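> Fold the following.
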Amino acid sequence: MLRWVLVLNLAALALGSMCPMEEHQICNGDSFEHKCVCAMTREESAPPEVSCNQLIDRDENGNFPVVSVTLKIDDSSEGREEWPEEDFVNKIASALRVDDEDVLVLRASCEGTDDTLVVQFAILKKDANSSDLPYDEDDFVDAISIAQRMKSMSHLAKIPDIPVESIEATEELVDIEFDSENSKLVYQAIGAGVFCIVSSILAIIVACRSKDYSDDLQKA
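Have a look, this model is predicted:
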């Protein structure tokens, strides 16, 4: 019995997960003009693309109006090694009746957690000129109106199949850089601790049952 418990626990720890992220994240990968790094880990390797910050004209505080969607990673999302950007963009574009290429993803970050994914994006206007980067606020549809429309759509309770915790308009971009190594160590420690506790409890139960069985034999 204990052997199977050990196998199941090790298998659960080995499953891939989109959070926490362990590598730099590339967003808008199908667009030559908009392909950029939307989340960075503090690793030694250089980012493979320009930062998404280079696509927008942020203010002096680093802010820019976006729609921020917080997704709750649950059991149905386990096993995913990457967040489903293409499906996410497709569902947003379909709901808002815009082209996929008009959805500009600027952030996709777990912020060091294992159960939350924050995606921040903006919708380009039809007359926005991609050859004139960085974009300014006037190149995008108003983020507040976009967020309000999305909140009223019941079919956006999951995007694409991940539960939505919140949708809001904000000017505060999440940090593009996070420390995946520390987060990874924390969650590994928690997992190991839970495994040890469960194993200890099961070992005690098995030992008690063995003792009771031995006592019964002696009485017989």
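> make it CA atoms for all contacts and neighbour counts henceforth
OK.
> Helix, strand, or coil at residue 4?
helix (DSSP: H, G, I helix; E, B strand; the rest coil).
> Counting by contacts, list what the one helix or strand residue 205 maps to packs against.
Assigned by DSSP states H and E, residue 205 belongs to helix 180-219. If you count contacts as 3 or more C-alpha pairs under 8 Å, 6 or more residues apart in numbering; DSSP states H and E, helix 180-219 packs onto helix 2-14.
> for the helix or strand following the helix it packs on, packing partners?
Sequence-wise, the next helix or strand downstream of helix 2-14 (DSSP H and E) is strand 25-27. If contacts are counted by 3+ C-alpha pairs under 8 Å, 6+ apart, strand 25-27 sits against strand 36-41, strand 103-109.
> want to put them side by side, so please do this one too:
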Amino acid sequence: MIEAFEAPAYLETLLLVLDLCGVFFFAVSGSLLAARRQFDIIGSVFLAFLAGLGGGVVRDIIIDEGVPNAFANPLYLIPPAVAAALVYFRLITQGRLRRTLLVFDAAGLALFCVTGTQTALAAGITPVMAILLGVSTAVVGGLLRDVVANEVPEIFNPQGLYAVPALFGSGLSSLLWVLGVFTWLTAALVMLAVFAFRLVSLRRRWWAPGAAHGWRS
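This next block holds a predicted model:
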């Protein structure tokens, strides 16, 4: 582990706000999936917490700087609870829950690939490993959500790129940090780019090469 970067105070606040927003977006996707699968309110709350907090908990455990933020900071409990309530009272819904779910999932992916990378860099993780940790932060919550709900995880869905946009966002975020130009503005631009990348890949059904060259079902 290299010496930790000294992040400006405003960046620490920015990362907290973005992290909480990412938790909310992923939590909404979890509750929407619970609604689509006709789970009860307990299942909705569980999936909201699992999707919203899973990636961050894994990130913090790997960094090993004490109790994960999700358990140390009570603020992290608010977004999943709010998300479950909004879905329960049908304040976030539409006829095709799948489309709404994917939009919120893409938003969470965009935020978490940036906050995961920046949190790792601030803890002294090398830039390359911080990129991998950023990708893990972005995809683990959705992976856990889908596995628990007995869905094919989005990361394995051939119709639309998932890990690739996260890798793009994490790599760009790490590069901006190393160059000393990571600000709220550049962070927002990266997240918007990842969000758009993910949605366009879904609309146009972009896909990554198969596990075996020349084979595709």
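> Got a TM-score for the two of them?
TM-score for the superposed chains, counting by TM-score structural alignment, normalised by the length of structure 2: 0.24, backed by 88 aligned residues with a C-alpha RMSD of 5.4 Å.
> sorry, back to before: for the helices and strands packed on strand 25-27 of structure 1, please prepare a markdown table with the additional fields distance to residue 215 of structure 1 and mean neighbour count.
Shown next, in a markdown table, are these (distance: least, C-alpha to C-alpha, whole Å; neighbours: other C-alpha atoms under 10 Å):
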| stretch | distance to residue 215 of structure 1 | mean neighbour count |
| --- | --- | --- |
| strand 36-41 | 58 | 24 |
| strand 103-109 | 58 | 26 |
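> Make CSV from those strands and add distance to residue 12 of structure 1 to it.
Below are those laid out as CSV (distance: least, C-alpha to C-alpha, whole Å):
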stretch, distance to residue 12 of structure 1
strand 36-41, 24
strand 103-109, 23
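> on that earlier part again, tell me what angle the helix holding residue 205 of structure 1 forms with helix 2-14.
Orientation check (axes from the mean of the first three to the mean of the last three C-alpha atoms, to 10 degrees): helix 180-219 of structure 1 against helix 2-14 gives 170 degrees.
> ok and helix 180-219 of structure 1 relative to strand 36-41, angle-wise?
50 degrees.
> Contacts only, for residue 130 of structure 2.
If a contact means C-alpha atoms under 8 Å, 6 or more residues apart in numbering, then residue 130 of structure 2 has 116-118, 120-121, 170, 174 as its contacts.
> buried residues in whichever strand or helix holds it?
Taking DSSP H and E as the criterion, the element that holds residue 130 of structure 2 is helix 127-148. Using 16 or more other C-alpha atoms under 10 Å as the test for burial, helix 127-148 of structure 2 gives 127, 130-146.
> next SSE after the longest helix along structure 2?
Taking DSSP state H as the criterion, structure 2 has its longest helix at helix 9-36. Next helix or strand after helix 9-36 of structure 2 toward the C-terminus (DSSP H and E): helix 41-63.
> just checking, what packs against that following helix?
Short answer (3+ C-alpha pairs under 8 Å, 6+ apart): helix 41-63 of structure 2 packs on helix 9-36, helix 69-72, helix 78-88, helix 97-122, helix 127-148.
> Using TSV, lay out these together with distance to residue 164 of structure 2.
Shown next, in TSV, are those (distance: least, C-alpha to C-alpha, whole Å):
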stretch	distance to residue 164 of structure 2
helix 9-36	18
helix 69-72	26
helix 78-88	26
helix 97-122	11
helix 127-148	9
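> Quick one, which of the ones you listed gets closest to residue 63 of structure 2.
Comparing the helices and strands packed on helix 41-63 of structure 2 by their distance to residue 63 of structure 2 (C-alpha to C-alpha), the top pick is helix 97-122, with 6.8 Å.
> buried set for that closest one?
So helix 97-122 of structure 2, judged by 16+ other C-alpha under 10 Å, has buried residues 100-122.
> Report the angle between that helix and helix 127-148.
Angle, helix 97-122 of structure 2 to helix 127-148, by the same axes, to 10 degrees: 150 degrees.
> which secondary structure elements does helix 97-122 of structure 2 contact?
With contacts taken as 3+ C-alpha pairs under 8 Å, 6+ apart, helix 97-122 of structure 2 sits against helix 9-36, helix 41-63, helix 127-148, helix 163-178, helix 184-204.
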